[in-house]
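Participant: coordinates only, no sequence provided:
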């Protein structure tokens, strides 16, 4: 799941000049294709969930692995992907990631059963973790002039947001016309165009001999994998089953070992010292809770429309459009409102609106009029395009330009972990409360609580420091 909004506007040292003769639009297209595929895959797979369940006879836990397995690998490897980009060259790693994603998408489309689809989705997560950090880095390097770079980053963010907003409708059309496999075949021409344009139009970046914290990344991956297994398999196996007890032990041991290693190691997985800054911690907490609520509720909604209301994939995709079209629209509005209001104030305001709108749906049933659902979820999503760049800007302001790249990677990782846990939590609710007249209501309650919690975090950790800084200025 991609971050909508730029992580940094500063050119790293050693920036390579853009390749002469390559039109800016071609360079932008080359570096946006990866994010477009990743954005589409999150929202498109949601709308295809019911068809995948029916055609592959997938259980609730298998469906959750199909959606969350991708997010698990992506979130656990994205920090490592950023380090590899520095060490091996951003262009090389970007191309490798695109190639892995291309092959894994073909594997998804040809998967004969749910287990094979889960495996191919894990491969997609590896590819995304490689090309996502490199994409932004190459974009910044390709446009060294600040004014042009700012304009290109805005266009890049709008392309990604539009892809996420239109994903459900595109997915519904494809699934209805060609079957669920078509959503993965869609990645093949997009990926091929991206690879060819990158080879031709994008200049390589300088390689920096950065030492990777491989043991720390292994512990990080083990902890996230154990957490995911426990959340996804708990409803099926029972929360006190033997495999779950093993997962709990792995989570505690790997998490404890990671903390112990990070306290004494020279090369760290995360820049923990930055978390001492309230705004940095606040932006990351907001990112986790925001993605938990947004992507968890969208996962549930796609299934609710098809299972509870009997909508076809095409109709469900069209019904989701009024709820998701706000992503790109609000993203474009951010540039205007950010000049008048602080990032903390914008985050608090729009997160509170999303929380209240979600909590009004705690009485939703299978017979609730569609327009009620569309209005409530649309209002909840109306600020999403403001929240994403707002939290990124607050993070970069707190971290400072010298830490902008690593800070953006940390925020991306935390947001994807929020997506991972949010989807798993909604799946737990739907598996535990299989009644479609109660399950979605509980999911909306969880989403609303997460939005309100994020608003409180934004107020206490971002707005208050902003006010103190203004008073001391």
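Facilitator: Right, received. Where do you want to start? A quick note: this is a predicted structure, and the numbers were derived from the prediction, not measured.
Participant: drop to CA atoms for contacts and neighbour counts, all remaining ones
Facilitator: Will do.
Participant: okay, and residue 420 sits in which element?
Facilitator: Using DSSP states H and E, residue 420 falls within helix 404-432.
Participant: tilt between the helix or strand following that helix and helix 404-432?
Facilitator: Sequence order places helix 439-458 as the next helix or strand after helix 404-432, per DSSP H and E. Going by axes from the mean of the first three to the mean of the last three Cα atoms, to 10 degrees, helix 439-458 is angled at 150 degrees with respect to helix 404-432.
Participant: contact partners of helix 439-458?
Facilitator: 282-283, 285-286, 289-290, 292-294, 296-297, 300-301, 304, 344-345, 347-349, 351-352, 354-359, 361-365, 426, 429-430, 433 (Cα atoms under 8 Å, 6 or more residues apart in numbering).
Participant: mind doing that once more with 6 Å?
Facilitator: Contact with helix 439-458 is made by 282, 286, 289, 293, 344, 348, 351-352, 355, 358-359, 362-364, 426, 430, 433, as judged by Cα atoms under 6 Å, 6 or more residues apart in numbering.
Participant: ok, second structure coming up, stack it against the first:
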């Protein structure tokens, strides 16, 4: 990466400057995405060790993704105001410390709080990391390769987390899915001092009220779904949660329209391509979360596999995602256009989930792996143009916020999607929630609920496909988008 110049080191170009900034950003992104999934394999062990109520089990995931997604834009704004390297370091320190405390948790509340603190740290780190990456690699070829690697890490991180979770849970303890972040985080924190540019401070205000309203609104919305999963749709608490969530989110929009420096500049949604990419990404991730959540428990509860074997079962995911994303970056987008590639990827993902929704209590891995590969092939293909579209046509002053919105849609999509799918699972399974029980009846109930959940996940992906087909403009020719760096980034992709 020749354009990662001496700005990242000591004023003189050295070999380390060519790869260290990229390595720091990619390892950071892998930690952030991986941490949303690594706990999936450990959920049965966590439930037994800490006596977590089955209906509350999804909070192990949602406490992280809600804090992350809800505060991401605040983190992006903080990076713009206080310097991206400073914000990055503060977030990484919090993320690492929370990981350590979560590993020592002895009660459900302690674990949920640690996961939420991890999410806050990730919200400070993620937008600064992507904005730094875009500023370091200014030449088209270098930026193409950098965002290609970034997209691969983002798309495959969840699957890698499942594999790592299986290894750690089997050979050490579920606590190590938290502890593993500590040495990696410390190393990244140390390396970032020399690898990342310091950045500049500038005057401005932080829209704390907007950030709190959006986070509270999304958290209340997810709580409503979780409450409905446990107590049914007629529960007064669930209905009240939905009503309060709508009020909070409406207040959030009102605040953002009035403040001078909003945490979410609403004008970013004025571009049809970009706003469509945000919503499509949210729906795609919302549906995708179900595959990891249900399959990781299906292998352990129904098939009786160990955590290690379950983790290894997901190996086809990162391999397929890597290969398909590279193919999309280097060949497909330039030849067929971003819209067609997005649509094809979403269609494949939908088909893959429909195949997985046919699993039964006696299904074999060989029957399921075909659907897994088709699903992963679609995700790897769709995420590349979606990432580029999410940061296209953005003014330099909004680069951090636009980068944050890419991650916001991913994290909030995962949180809300998982809450919806868990609710569908519980109601379809005759009110039963996820459990580590292995009785014949429990297996049948789990399979019934999981199949229904995966079917609804496929509907969410089909909705993202329909949105892209209806709202996205036909892809322009490559020479016509020279003024759009983010699109050009993908359209001019070449082999590394």
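Facilitator: Received, thanks. Quick caveat: nothing in here was measured; it's all calculated off a predicted structure.
Participant: post the TM-score for the overlay when you can.
Facilitator: Once superposed, the chains reach a TM-score of 0.90 (TM-score structural alignment, normalised by the length of structure 1), with 457 aligned residues with a Cα RMSD of 2.5 Å.
Participant: which position in structure 2 aligns with residue 18 of structure 1?
Facilitator: With TM-score structural alignment as the criterion, residue 18 of structure 1 lines up with residue 8 in structure 2.
Participant: what's the burial count for that match?
Facilitator: As a burial measure, residue 8 of structure 2 scores 23 neighbours (other Cα atoms under 10 Å).
Participant: that one contacts residue 198, doesn't it?
Facilitator: No - using Cα atoms under 6 Å, residue 8 of structure 2 makes no contact with residue 198, being 8.2 Å away.
Participant: how about the helices in the stretch 1-150 of structure 2?
Facilitator: Secondary structure of the stretch 1-150 of structure 2, counting by DSSP state H, counting those that start in this stretch: helices at 16-35, 39-50, 59-82, 84-103, 108-136, 140-171.
Participant: mind putting the ones you listed in TSV, mean neighbour count included?
Facilitator: Conversion of the helices of the stretch 1-150 of structure 2 to TSV gives the following (neighbours: other Cα atoms under 10 Å):
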stretch	mean neighbour count
helix 16-35	22
helix 39-50	22
helix 59-82	27
helix 84-103	23
helix 108-136	26
helix 140-171	24
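Participant: in a markdown table, list these along with distance to residue 304 of structure 2.
Facilitator: Listed next are those as a markdown table, based on distance: least, Cα to Cα, whole Å:
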| stretch | distance to residue 304 of structure 2 |
| --- | --- |
| helix 16-35 | 24 |
| helix 39-50 | 12 |
| helix 59-82 | 22 |
| helix 84-103 | 26 |
| helix 108-136 | 25 |
| helix 140-171 | 14 |
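Participant: hang on, the earlier thing: could I get the buried residue list for the helix holding residue 420 of structure 1?
Facilitator: Judged by neighbour count using 16 or more other Cα atoms under 10 Å, the buried positions of helix 404-432 of structure 1 are 404-431.
Participant: mean deviation of the strand or helix carrying residue 279 of structure 2 from structure 1?
Facilitator: Secondary structure from DSSP H and E places residue 279 of structure 2 in helix 272-297. Here the mean offset of helix 272-297 of structure 2 against structure 1 after fitting is 1.2 Å, by mean Cα distance after the TM-score superposition for structure 1.
Participant: map residue 302 of structure 2 across to structure 1 for me.
Facilitator: Aligned counterpart of residue 302 of structure 2 in structure 1: residue 308 (TM-score structural alignment).
Participant: what's the local residue count around the residue lying closest to that match once chain neighbours are set aside?
Facilitator: Distance criterion Cα to Cα, 6 or more residues apart in numbering; nearest residue to residue 308 of structure 1, sequence neighbours excluded, is residue 366 at 5.2 Å. Residues near residue 366 of structure 1, counting by other Cα under 10 Å, number 17.
Participant: residue 254 of structure 2 too?
Facilitator: 12.
Participant: what does it correspond to in structure 1?
Facilitator: Counting by TM-score structural alignment, residue 254 of structure 2 corresponds to residue 260 in structure 1.
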